[in-house]
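Trainee: Need coordinates for the following:
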Amino acid sequence: TTEWSTVEPGVDVLEYCAREWKGNTAKAQLMKEAYEAVCQTFSSVRRVR
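Mentor: Model prediction:
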């Protein structure tokens, strides 16, 4: 095993959405709706670097 990982811990989908899409533009509204739909199936997301 390695001492560092490129996969971050899971983050709540809606918390991630709120952090990444703060504006009220049409694109931000669309992304917020998309994340709400994703939240119905998945509870968390992980960033991979």
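
Trainee: from here on, contacts and neighbour counts on C-alpha atoms
Mentor: Will do.

Trainee: now the helices for the chain?
Mentor: Taking DSSP state H as the criterion, the chain contains helices spanning 13-20, 26-39.

Trainee: Another for comparison:
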Amino acid sequence: MGIDTVDQLTKKTEAEMIKMRNLGSKSLEEVIMRIKDLGLSFCADED
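Mentor: Prediction:
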């Protein structure tokens, strides 16, 4: 199950993202920075 669009990306939580194969913390930090540049964010964690 991949992510093809920014919309799909923003429907994920950071916790879901860090569990993705081959996505380490440094890469996740870069993704977070890029979506913030677009004025977007990940879905809120449901704790």
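
Trainee: Superposed, what's their TM-score?
Mentor: TM-score for the superposed chains, counting by TM-score structural alignment, normalised by the length of the second structure: 0.35, backed by 33 aligned residues with a Cα RMSD of 3.5 Å.

Trainee: Out of the helices of the first structure, flag the one nearest residue 45 of the first structure.
Mentor: Nearest to residue 45 of the first structure among these is helix 13-20 (5.9 Å), distances taken as Cα to Cα.

Trainee: helices and strands around the closest one, which ones?
Mentor: Counting contacts by 3 or more Cα pairs under 8 Å, 6 or more residues apart in numbering; DSSP states H and E, helix 13-20 of the first structure is packed against helix 26-39, strand 44-45.

Trainee: Go through the ones you listed and pick out the most buried.
Mentor: For these, average neighbour numbers computed from mean count of other Cα atoms under 10 Å are highest in strand 44-45, which has a mean of 16.

Trainee: before we move on, the earlier item: so can I have a markdown table of the helices and strands packed on helix 13-20 of the first structure showing distance to residue 19 of the first structure?
Mentor: Shown next, in a markdown table, are those (distance: least, Cα to Cα, whole Å):
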| stretch | distance to residue 19 of the first structure |
| --- | --- |
| helix 26-39 | 11 |
| strand 44-45 | 13 |
